[in-house]
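[1] Okay, here's the prediction I keep looking at, along with the sequence it came from:
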Amino acid sequence: MQIRFKLKGNCLIKACLALIALVLLNSSCGKRVPPQPPIRQPLLSLSGFQKGNKVFLSWQSPKNAVKVNIYRLIEPLNSPDRIDEQDFTDRSVLIASIEAKFQSYQDVLRFSDQPVRIYYAVRFVNSSGQQGAISRVFSIEPSGKVPIAPTLLSAQVFQEKISIKWLQPEKNIDDSKPANLVGYNLYRIEKDSQKLLNRNPIKQETFDDTFFEFEKAYKYIVRAVAVNKNGDLVESDDSNVIEIVPKDTFPPKPPEGVTIAASPNSISIFFAANRESDVIGYLIFRSQDQTLPLDKWEKITLEPVKTNTFQDKNVKSGLTYFYFVKAVDKFGNISEPSEIVSEMVP
């Protein structure tokens, strides 16, 4: 009886140990959980604005995108001003499919009597043809009361400015009159960018560009500016382009403050330096006959002198010499003569 009891006890212990080992083995294999849905990528932003009769859209394409699909939904302005993603997806239409290297698009508008609200979104397509999640939906209420593009007339060069003039537009892009005009924005085209030259809309049809360099090419465009019903400024399309290379044909002012001093072997001439930044030197002219025409006077400096003093050593005692000075700029323009000064060599 005791032996049989011990055998049963040993079997029971072995069974318990086996059960514990099985439990530990199962726990080391991990738990089974229901599959999780894939993480949705954050919505990509889409921005836009109206210029003239176009809506300009822009975005940033993901690195793996090869194509961009652009969708649009047009609704009456009196419809609800909110739309969910599913509703947009169901009712929008594909208006363009472009390469992903392009990150902007222009949608040309056609205006009717009924005001509308337009919704846009983009979806990116990878090399496998899989279309990603829809971007954020961008909405806009385009205005037909935006002037047509102005017409640039001229760009005139002066010594201190380039004066640009243009014509006022007569109507809006929806053909209504008069033009809904609050002013103009003038741009200078620089490489691949356009620099706005005015802080506030220009009220007249002319503008002076005072920040320029001679011999450098410049291009200009102007846009009319309107105010939409929300109080936002809306620009017209670009005007025609005017290009100009300003030439410096403007001579410096004659040197001023010319004085003279004689010594036994020389005559020294002094004068004030010109204020023009492009003056590179001065020419000195001499004569012993004050009545001689100025173009017959002797030029005693073969090249422009860089300083505002000069010493004439080629003089003779007892003779009187007359002098005048001309300023020269870097473009070769020469000033009118200064006042004439004279002195006798002792």
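    Arrived safely, thanks for sending.
[2] Please make it C-alpha for all contacts and neighbour counts, starting now.
    Fine.
[3] was I right about Ser47 contacting Ser58?
    Yes. Shown here, Ser47 and Ser58 form a contact pair, counting by Cα atoms under 8 Å, at 5.5 Å.
[4] okay, now the one to match up with it:
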Amino acid sequence: MRATSAKRLCLPALVLAFVSGCGTPGPPQPPSLNLSKPVSDLKAARTGNQIVLSWTVPTETTDGATFRHRGQTKICRAIDQARIEGTGKCAVIATLATPAKQETANAVTSVPAESTAATDYVTFALEVDNDRSRNAGLSNQVQIPTAAVSRLNGNPASELTPDAVLVVANATPQDAGLTQTLELRRSEKGAPHEITVARRMLELPLGEAANVELRDESFVWEKTYAYRVVVVGSANLPNGSTVVFDGASTSPIEVIAHDVFPPAIPMQVQAVFSGQLAGQPPSIDLTWNPVMDRDLTGYFVYRRLPNESSVTKLNQQPLTAPAFSDKAVQPGNTYLYSVSAIDERGNESRRSDEASEQVPR
């Protein structure tokens, strides 16, 4: 009995020793420094004299933990400096609270007044501090040109023609060393986006105001559009990239593309008696030059006798081809013919010059 009790006492001891060996703690881990990972997707875009910076708000620390104790985000700027080596090498132009619940953040700043030559630019970077004003270094760096672009004087004028919407802007060139283009941008009423419908290089004497015409030939009749003219600059940066940016812009002007324009008048109308063949009634065949208007529907043919002042329309539906055969003619009569063109919206041209032909007796 004593031997059996001794064996039973040994089993719990072995189990306890086994459990104790598995639970031995490893070496202690250092505490997190709570340093935010540097921003890696900083972007910059220029519109006019405003520069918009945007980035993704950091959520992780450099050691993979959640970035909890957030401090300030510092925006660092350097003028005509290709790279910023640290905040001591640039001007901190703004300090923002790092948002806790936003995925993205942005900030708006202005083009520096002292940096407007054709080759001038600025470099931006960010530092994201924790609540102890410590950080893991600068973000990626972005550059944006700051050259002065040409001025647009007042609102543009517009004119609706049969072939295009004409928009005329008055511009004053500011910097001959900067590549600049005038763009005509159009948005349809009720649509959120605009498209560029015309471009023209800005090549005017420096400092002299002049009118520049832009044409929109892709508009659609019976729609309402908003147009604006934008000066677009293009500059090469030290990092090897070419940045295209919007400079000055006019306010939008509204154009209602209501078609009140008839097609061109048909030309070179000819009338020829075709004779009487194999028992067929006599006829007069008409031809004319086709009208090339893009919204042409067809043609109407009119006829009168020499002693008549009014004309008779010979076809009630528009002809789609520039030809017609008049079989309702009588021997011995002379007929005078004219032709008009009509478009998709019912605008009819004036009648052509008359062509005459006689039916032999």
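    Thanks, I have it. None of the values given here were measured: they were computed from a predicted structure.
[5] Identify each buried residue in the lengthiest helix in structure 1, please.
    Longest among the helix segments of structure 1 by residue count, using DSSP state H, is helix 2-28. By neighbour count on 16 or more other Cα atoms under 10 Å, the buried set for helix 2-28 of structure 1 is empty.
[6] so the helix or strand just after it matches what in structure 2?
    Sequence order places strand 47-51 as the next helix or strand after helix 2-28 of structure 1, per DSSP states H and E. Using TM-score structural alignment, the residues of structure 2 aligned to strand 47-51 of structure 1 are 43-47.
[7] Identify all contacting residues around the matching stretch.
    With contact meaning Cα atoms under 8 Å, 6 or more residues apart in numbering, stretch 43-47 of structure 2 is reached by 51-55, 142-144, 245-248.
[8] go on, stretch 217-232 of structure 1?
    By Cα under 8 Å, 6+ apart, the list of residues contacting stretch 217-232 of structure 1 reads 143, 145-152, 169, 180-190, 201, 233-246.
[9] The stretch 201-346 of structure 1: strands as residue ranges?
    206-209, 218-227, 233-235, 242-244, 259-263, 266-270, 279-287, 298-299, 309-312, 320-329, 341-344 (DSSP state E, counting those that start in this stretch).
[10] Redo these as TSV? Include distance to Ser28 of structure 1.
    As requested, the strands of the stretch 201-346 of structure 1 are exported to TSV (distance: least, Cα to Cα, whole Å):
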stretch	distance to Ser28 of structure 1
strand 206-209	79
strand 218-227	70
strand 233-235	67
strand 242-244	78
strand 259-263	106
strand 266-270	102
strand 279-287	90
strand 298-299	106
strand 309-312	99
strand 320-329	91
strand 341-344	111
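[11] So which of those is nearest Phe102 of structure 1?
    strand 233-235 (23.3 Å; Cα to Cα).
[12] how much does the closest one stray from structure 2?
    Relative to the matching residues in structure 2, strand 233-235 of structure 1 has an average distance of 4.3 Å after the fit, by mean Cα distance after the TM-score superposition for structure 1.
[13] still on that earlier bit, farthest pair in the contacts of stretch 43-47 of structure 2?
    Largest pairwise distance in the contacts of stretch 43-47 of structure 2, by Cα to Cα, is 25.3 Å, between Trp55 and Ala248.
[14] Nice, that's everything, thank you.
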